[in-house]
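In: how would this look folded up:
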Amino acid sequence: MILDDALSAPLLDHKGLDLDGAERITYRLEQTFRYDYDLPVAAVRQRLVVVPPVRHGDVHRRHYALDVEGSRARPLERLNSVGNHLVEVHAARVDEHIEFRLTALLERDGDALPVLPRSALDDVRWRLPTRLTAADERLRGWATELRRPHETTIDTAERVTHAVHQTMTYEYGPTGTRTTAAEALDGGRGVCQDYAHIMLALCHELGVPARYVSGHLLGQGGTHAWVEVLVPADGAAVAVPFDPCNGRRAGRKYVTVATGRDYTDVAPTAGTYVGPATGRLTSSRRLGIVDVAA
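Out: Below is the predicted model:
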């Protein structure tokens, strides 16, 4: 599909599409973040992790545009050490609001998994816990129950995925971005990031290298989180995606934006400003399919 057509084409009803049988799928992502302030603020610094990577497995980015409205701002773009696309926005002054608008076109052209160097299997970032993914006594005991000495990494990941899915109840409100895996498990309720943190805690205890994924799932209103487990393959490593929130492997309805150790590494937006004002964040997101080739 021609770029201009893909940017303006109506979104298709993905529920009626055979995504598993498609040779190529074109997605359009539209996302906004708007900060409103009740007084002027100064020295606004915002970090955005919203632009999908140039390529992640079988998905490549065909186009993206990130517009800033409401203030004269200077966006600086760079890649971090794991390939995430970071946008840092600096604005000397914002009188009332600042808004960030992303439009991206992504194309899936196969079923390839992300390939990493073999050294990724031993990378401490994917093996050691963070504050959000540290195991407490209950998680350590659960990991012991789940351990199977002669099981493959994939089989272990499958069982952990289903165990977390069956143990937790999805509910928005009881947890927040600072809630740890242990706290979420203790409450028994949470959202996708909590499921991912719990699975990561168990993987670390079981010696399975794994990382947090931030992205989007067709049919959901907001961003989504899942886990990639790293396994050896032909002298390299591949990242196999699992979604403990939905109790399954992540497939063609999923689009990755960034990977990290936990939510903190890949939070879509985070920043600071100087001034006594109170800020309010509103956001919107729409992911859809504009073309499918059989």
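
In: when you work out contacts or count neighbours from here on, use the C-alpha atoms and nothing else.
Out: Will do.

In: from R74, how far off is the residue nearest the centre of the chain?
Out: The centroid of the chain falls nearest to S214 when counting by CA atoms, centre = their mean (0.4 Å). According to CA to CA, to the nearest Å, S214 stands 25 Å off from R74.

In: for the comparison step, fold the sequence that follows:
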Amino acid sequence: MTLSPELLSRPLLDHTAVDLDGAERVTYVLEQSFHYGYDQPIDQLDHRLVVVPLARHGNQHRRAHRLDVEGAAVRRRSRLDGHGNTVVRVRADRVEEGVRFGVVALLERVRADGPVHLPASALRDQRLLRPTRLTTPDDRLRDLAAGVRGGSPLERAERICALVHDAVHYEYGVTSVETTAAEALSGGRGVCQDSAHVMITLCRLVGVPARYVSGHLLGEGGTHGWMEAVVPDGDAAVAIPFDPCNGKRAGAEYITVATGRDYADVPPTSGSYNGTPNSTLTTNRRVGVLSAA
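Out: As a prediction, the model looks like this:
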């Protein structure tokens, strides 16, 4: 697959009218941009981008991608972090008015390639078992986890997903990227990121390794967050995706970009600069299905 103008201009399918989970192959397009505008020139821009989908995540394959930067002369460096995510660092000595970061990607889901398989060592990976700042439990979380003992790891994760869906109701604007799982559960309201953090915390409390997932959900206006529970699979392990915000397993309508211990590992865009505190961020996103069969 190539990022030809003809391919990118093709109309998107109505994904709600297609059985994506039953399709043998699904092709997706992702176009996303972030424009930072400044009221005065700035210096020493140092930006971190986690917007390029994983090269492969289970049955999801990245077939082609391009990352563009406009508005300034920049230096960029791309690397894989410890979780296998593509992290792009962009630096510029000076930006006069603004800078735009844009990613375009073609992805394909091949159902026969199955779920995300991991080595058995993932079941003992302390990065997925230890609490982080955003997933440190309090007494209320510990009490909730105490009622989820017993059953297989996958059964525990299923019960936790339902618990979190009932306990944290979606409401935009009442939490931030700094909100912890304990704070979200206490308030009983939050966004997808908060529900994911609560579920991750509970899974870890009952001995189920868990990680945060950053990506896109078809039909939503912005980026989305969910989680994966890592459970035994014969002599190895498998990562099972759950979206507690929507109270279900994540299926073919989800596009994974990156995974980490929590949201702090994988924010799509973050950085620093010297200069005016007055800046604006404008985002655009187009994501959908090009073909399914």
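
In: circling back: and the residue nearest to the centre of structure 1, which of the three is it?
Out: Secondary structure for S214 of structure 1, judged by DSSP: H, G, I helix; E, B strand; the rest coil, is strand.

In: and the residue lying closest to it once chain neighbours are set aside, what does it touch?
Out: Once flanking residues are discounted, S214 of structure 1 sits nearest to A225: 4.7 Å by CA to CA, 6 or more residues apart in numbering. Counting by CA atoms under 8 Å, 6 or more residues apart in numbering, A225 of structure 1 touches 192-193, 196, 212-216, 243.

In: could you do I98 of structure 1 as well?
Out: By CA under 8 Å, 6+ apart, the residues touching I98 of structure 1 are 34-36, 68-71.

In: can I take it that it is in a strand?
Out: Yes. Under three-state DSSP, I98 of structure 1 falls within a strand.

In: tell me how far it lies from P241 of structure 1.
Out: According to CA to CA, I98 of structure 1 stands 35 Å off from P241 of structure 1.

In: hang on, the earlier thing: surely the residue nearest to the centre of structure 1 and T259 touch.
Out: Yes. Applying CA atoms under 8 Å, one finds S214 of structure 1 in contact with T259, separated by 6.2 Å.

In: shared neighbours, those two?
Out: Among the neighbours of S214 of structure 1, those also in contact with T259 (CA under 8 Å, 6+ apart) are V266.

In: ok, back up a step: keep only the contacts of I98 of structure 1 that are still in contact in structure 2, please.
Out: Checking the contacts of I98 of structure 1 against structure 2 (both residues aligned by TM-score structural alignment, their matches' CA atoms under 8 Å), the contacts still present are 34-36, 68-71.

In: please enumerate the strands of the stretch 101-250 of structure 2.
Out: Secondary structure of the stretch 101-250 of structure 2 (DSSP state E, counting those that start in this stretch): strands located at 116-118, 169-170, 189-190, 210-217, 223-233, 236-243, 248-249.

In: please point out which parts of the fourth one sit buried.
Out: The one in question is strand 210-217 of structure 2. For strand 210-217 of structure 2, the neighbour count (16 or more other CA atoms under 10 Å) marks 210-217 as buried.

In: who's in contact with that strand?
Out: Under the contact criterion CA under 8 Å, 6+ apart, strand 210-217 of structure 2 has outside partners 53, 128-129, 196-197, 200, 203-204, 222-230, 253-263, 266-267, 287.

In: what's the answer for the second one, then?
Out: Outside of strand 169-170 of structure 2, the residues that reach it under the criterion CA under 8 Å, 6+ apart are 188-192, 245.

In: that one maps to which residues in structure 1?
Out: Mapped onto structure 1 using TM-score structural alignment, strand 169-170 of structure 2 spans residues 169-170.

In: buried members of the contacts of I98 of structure 1 into ChimeraX, please.
Out: This is how ChimeraX selects the buried members of the contacts of I98 of structure 1, with burial counted by 16+ other CA under 10 Å:
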select :34,35,36,68,71
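
In: can I get the contacts of I98 of structure 1 in a markdown table including secondary structure?
Out: Supplementary listing: those in a markdown table, determined by three-state DSSP:
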| residue | secondary structure |
| --- | --- |
| R34 | strand |
| Y35 | strand |
| D36 | strand |
| V68 | strand |
| E69 | strand |
| G70 | coil |
| S71 | coil |
